[in-house]
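[1] Build me a model from this:
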Amino acid sequence: MKKNILYQKNQFYNLNLLKKILFSLIIFLVFVTYSCNSEQKILNVGIYTEYPPFSYKEDDKIKGFNIDFLDICLKEIKYKPNYIEIDFDSFDKLKNSEVDILMGGYPIIYKYPDGISLTEPYFDMSLYLISRIDNPIDSIEKLSDKKLILPLYTFSEELVKNVKNLEKLPYKNYSESMKSLENGDTDAVLVEKVLLDIYSLDENKFIKVKVYNQGLTIVLREDSDELRYEFNNTISNLIKTKQYKNLILKWFEEE
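    So this is what the prediction gives:
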């Protein structure tokens, strides 16, 4: 009988102890969640939305590579984005602290006004000239009297505007362009770096030469030293990951 009573007391004690432990755990989780949320600061992002597929509006929602990329960055540095649509040249909004950063097609090589600072490039927009090994072309100047496949009505066309007697052929997709090059239907193909990141280049048949160096950056105020440091650190780590590669495939892989 005494053993029975003692057993019941122990059971009651253990049950109470378990309840206290569970209650303490719940309180701890609530505290941690609240602390994490309270640490998350708001970042006012001035976003230029006329630059697909990097940033654009669809069904009243802002989408694009920039949005996906920035969301990942901000989670790392514990910020929550507040997107504000802007014109490309909204540098005064940045200087007046109406926004904290500008994003949406801002090149790293560009004449910016005073009081502006830039992050490291988060996207490589360099252009490469691809030609056959048996007929190498290693510069824009050597395209005279040649055929070139390139995206028309883009900066690529601006890059070759002074080349004499150049026959420009419209770029359709990477696969068709490389077949045309291999078959001798064109002398060269001008492509963006992102395509070379996605699709393989047979270096036994073709050579590539960088003919234009450019990248996209995030624009900040000159005095945003800490924020710029946080972005640079996150960008340098993120662009090496599979997660970044998946973003590239999501937004730039050709159908």
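[2] use CA for all of it now, contacts and neighbours both
    Will do.
[3] Give me the residue at the spatial middle of the protein.
    Closest residue to the average C-alpha location of the chain: Phe69 at 4.7 Å, with CA atoms, centre = their mean.
[4] Sequence B follows; please return its structure for comparison with A:
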Amino acid sequence: MNKIALLGALALSVASSFSHASQDSLRIGIEAAYPPFAFKTPDGAISGFDYDIGQALCAEMQVKCQWVEQEFDGLIPSLKVRKVDAVLSSMSITEDRLKSVDFSKKYYHTPGKLAMKEGSQINDPLVDLKGKKVGVQRASTYDRYASDKFEKAGIEVVRYASQNEAFLDLASGRLDATLADIVNIDEGFIKTDTGKGFALVGPDFNDPQYFGRGAGIAVRKGDEANAARISAAIDAIRSNGKYQEVQAKYFDYDIYGQ
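    The predicted model follows:
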């Protein structure tokens, strides 16, 4: 074999090995500070509903999950520069995000809610929260909603890198309220020792213009192959009972939504 033919064969072999590796693994971005969807166990491992669903989806697709942990507001940028192949981190499917990434079908859908001290009465948030401090997670759908609605109504919006930081400031009295996913507030705050004396208050926040059509798994714009196979895997684990098995570990109700 001459040198040109040999180099060509080696190039094909390398390309084939990269292609094979990409088919056998999926790099998934996740923020592990959003219980009960994603959190760290005492030994430093990632756990939670999002993580377990991801593991079930990878098993269904016969690929290995390679988890890449980072803060929420860095997940889409990492996807765009190909540090990850997908984002599975309770990310809502919104028209704004669809301008820059594509999504699988939803894998759950829950409304937003306010958390405040027990006994607080909120009928019209834009009126009743005027002059108060409301915490949101930076770059979340709640941040976008609060920026458009709350700030214009005279409500001070305080942004945090993680929702857990907002919970801590609410508990310490540095916030009057926080706006977040109802399940995250209930399971990750109110039912914990830190959240004693706090409650879910006011109306549900579910305007699809801001909060989308449920949480989906983000892929790069135009990555139809991964979007399709992940969506098919979601259908499969809901049909074979694996989704319900994972859900039962964390919730005693159906969070898939309508």
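[5] Give the equivalent position in structure 2 for the residue nearest to the centre of structure 1.
    Residue correspondence to structure 2 (TM-score structural alignment): Phe69 of structure 1 is matched to Ile53.
[6] ok, now Lys19 of structure 1?
    Checking TM-score structural alignment: Lys19 of structure 1 goes with nothing.
[7] to the chain's geometric centre, what's the distance from the host helix or strand of Lys19 of structure 1?
    Assigned by DSSP states H and E, Lys19 of structure 1 belongs to helix 2-39. Relative to its chain's centre, helix 2-39 of structure 1 lies at 46 Å (CA atoms, centre = their mean, to the nearest Å).
[8] helices or strands next to it in the packing?
    Here helix 2-39 of structure 1 touches no other helix or strand, going by 3 or more CA pairs under 8 Å, 6 or more residues apart in numbering; DSSP states H and E.
[9] As a check, name the ranges of all helices in structure 1.
    Using DSSP state H, the helices of structure 1 run over residues 2-39, 65-76, 91-95, 155-159, 174-183, 193-198, 225-238, 242-252.
[10] want to throw those into TSV with distance to Arg132 of structure 1?
    Shown next, in TSV, are the helices of structure 1 (distance: least, CA to CA, whole Å):
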stretch	distance to Arg132 of structure 1
helix 2-39	55
helix 65-76	32
helix 91-95	44
helix 155-159	20
helix 174-183	7
helix 193-198	16
helix 225-238	34
helix 242-252	25
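[11] so which of these comes closest to Tyr212 of structure 1?
    Of all the helices of structure 1, the one in closest proximity to Tyr212 of structure 1, counting by CA to CA, is helix 155-159 (8.4 Å).
[12] Buried residues, that closest one. List them.
    Ser156 (16 or more other CA atoms under 10 Å).
[13] Help me confirm that Gly104 of structure 1 comes into contact with Pro52.
    No: when contacts are counted by CA atoms under 8 Å, Gly104 of structure 1 is not listed as touching Pro52 (9.1 Å).
[14] Comparing the two, which shows the higher neighbour count?
    Gly104 (27 against 16; other CA atoms under 10 Å).
[15] Now check structure 2 for the residue matching that one.
    For Gly104 of structure 1, the residue aligned by TM-score structural alignment is Ser89.
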